[in-house]
Each structure stands twice: as C-alpha cells, then as structure tokens.
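>>> output the structure for:
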Amino acid sequence: MKVQQLTSDNFKSTIEKAGKPIIVDFYADWCGPCKMVSPIMEQIAEENQHIGVFKVNVDENPTLAAEFSVMSIPTIISFKDNNMYKKIIGARPKEDILDLVR
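Alright, predicted model coming up:
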C-alpha cells in the first residue's frame, strides 16, 4: 500500500472508515527533516498492510495542523479507534514511528 495524502476535506471520514491503526505524517515540501521521514513512511506503508499510513501537507491544510496542535514538523500522530493515540515530533527512525501503533 502507498502513503496517501489527506486534506481537511477527507481527513475525518478517512480516519473513521479505516478500521485499523493509522499513522499520519504532518509535513511540508520545504522541510528537510520531513524529506528524511518520507521514505521511512513509504517503507512502513509497503511492509505493514495492517496500518494505514497517511500524510498531511501543513501548508495546504493549516486548519487541520492547528486542530492537532502541530507546531513543528514533521509531527507524526497515530490514531486508534478514531482517536488520537500517540504523537512524536521531529525526524525519527522507523522503529520509533512503528511504536506509535503498538
């Protein structure tokens, strides 16, 4: 599975319909650490069909970023049962990101 882009329009419905743990990467195209995290997120999506992996461009969706108190990027947030579960800030290794859904 590929990392899918979320927007303010489809965020809530996607999270509600997922039926599995979700990881969302809040990023910006100009952000260096975000570019480091991007291939890790792609790898997680490919290797873990039981996890939904998504990303949100904070420049294009500032209201959504504000709703989840995203002040620094990358911020990676996990959701379980439609609720925010865990949150990490900054570029992190794959294991740290996977710990968000454990």
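
>>> C-alpha from now on. contacts and neighbour counts both.
Noted.

>>> what ranges do the strands span in the protein?
Using DSSP state E, the strands assigned to the chain run over residues 4-6, 22-27, 52-57, 75-80, 83-89.

>>> list the residues that contact the residue nearest the centre of the chain.
By C-alpha atoms, centre = their mean, the chain has its centre lying nearest to residue 24, at 1.3 Å. Listed by C-alpha atoms under 8 Å, 6 or more residues apart in numbering, the contact partners of residue 24 are 53-56, 76-78.

>>> before we go on, could you also do this sequence so I can check it against the first one:
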Amino acid sequence: MIIPKNIDELAEYAEKGKNVFFFTADWCGDCNFIKPYMPEIEAEFPQFQFIQVDRDEYLDVAAEWNIFGIPSFVVTNDGEELGRLVNKNRKSKEEISGFLQKVEG
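Take a look at the predicted model:
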C-alpha cells in the first residue's frame, strides 16, 4: 500500500497507472475493520497499485472526488475513472474483491 507524502505525489498517481485509491481515516471504525484484509486484496489484484488516501489530510481531494463516506475505493487508469465503491457502509473483503473483479472485467 502506497501512502503519498504530499498532494503532488497523490496527483501523480491519479494521472498515471492503474490505481485503486483507498480513502480512509484513523478514526473510522469501518476503515480499521477492512485494513487488515487489504494486503490479501492487494495480492489478489497485482495489476493495480493501491494508494491509501487519508480523507482528513486530503479533504479537498475527497470533496473534489465526491468522497462523502469512508472507507471508499476509486479505481483509475491513467487518470480515467474506471469505477467506484463509494458509500459510508462497512465493506467486506468479498465485496471489495467482487467490485475490483467487475471493474477489471
């Protein structure tokens, strides 16, 4: 999981490559529920780079991307959005894997 150091680095990932942006926050119980499963999900989908985005640190980006609930996932390929799993509900490993399979499909 890549954690961008600043807004410029985050912007680079948004423009290049096949990426899954994982919007999260330290205080978010549902985010902390899914975090232990993220290495397994990453291993299942090696074609993607996974970028963890702290919603509080990048509030402007979250607002611009219409991320109003976390945890949320946005998949991009060279700057083009391929899909999103964005809501405020707790997500399971199976739900995230199914979403990524569908986007990849």
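
>>> TM value for the aligned chains?
Put the two chains on top of each other and the TM-score (TM-score structural alignment, normalised by the length of the first structure) is 0.81; 98 aligned residues with a C-alpha RMSD of 1.8 Å.

>>> of the strands of the first structure, give the one that comes closest to residue 101 of the first structure.
Comparing those by their distance to residue 101 of the first structure (C-alpha to C-alpha), the top pick is strand 75-80, with 6.3 Å.

>>> mind listing what's buried along the longest helix anywhere in the second structure?
If you go by DSSP state H, the second structure has its longest helix at helix 93-104. For helix 93-104 of the second structure, the neighbour count (16 or more other C-alpha atoms under 10 Å) marks 93, 96-97, 99-100 as buried.

>>> swap in stretch 27-44 of the first structure?
Neighbour-count burial for stretch 27-44 of the first structure [16+ other C-alpha under 10 Å]: 27-28, 34, 37-38, 40-42, 44.

>>> ok, now stretch 46-59 of the second structure?
Burial within stretch 46-59 of the second structure, assessed by neighbour count using 16+ other C-alpha under 10 Å, is assigned to 48-55.

>>> what's the distance between residue 84 of the first structure and residue 33 of the first structure?
Note on residue 84 of the first structure: its distance to residue 33 of the first structure, by C-alpha to C-alpha, to the nearest Å, is 23 Å.
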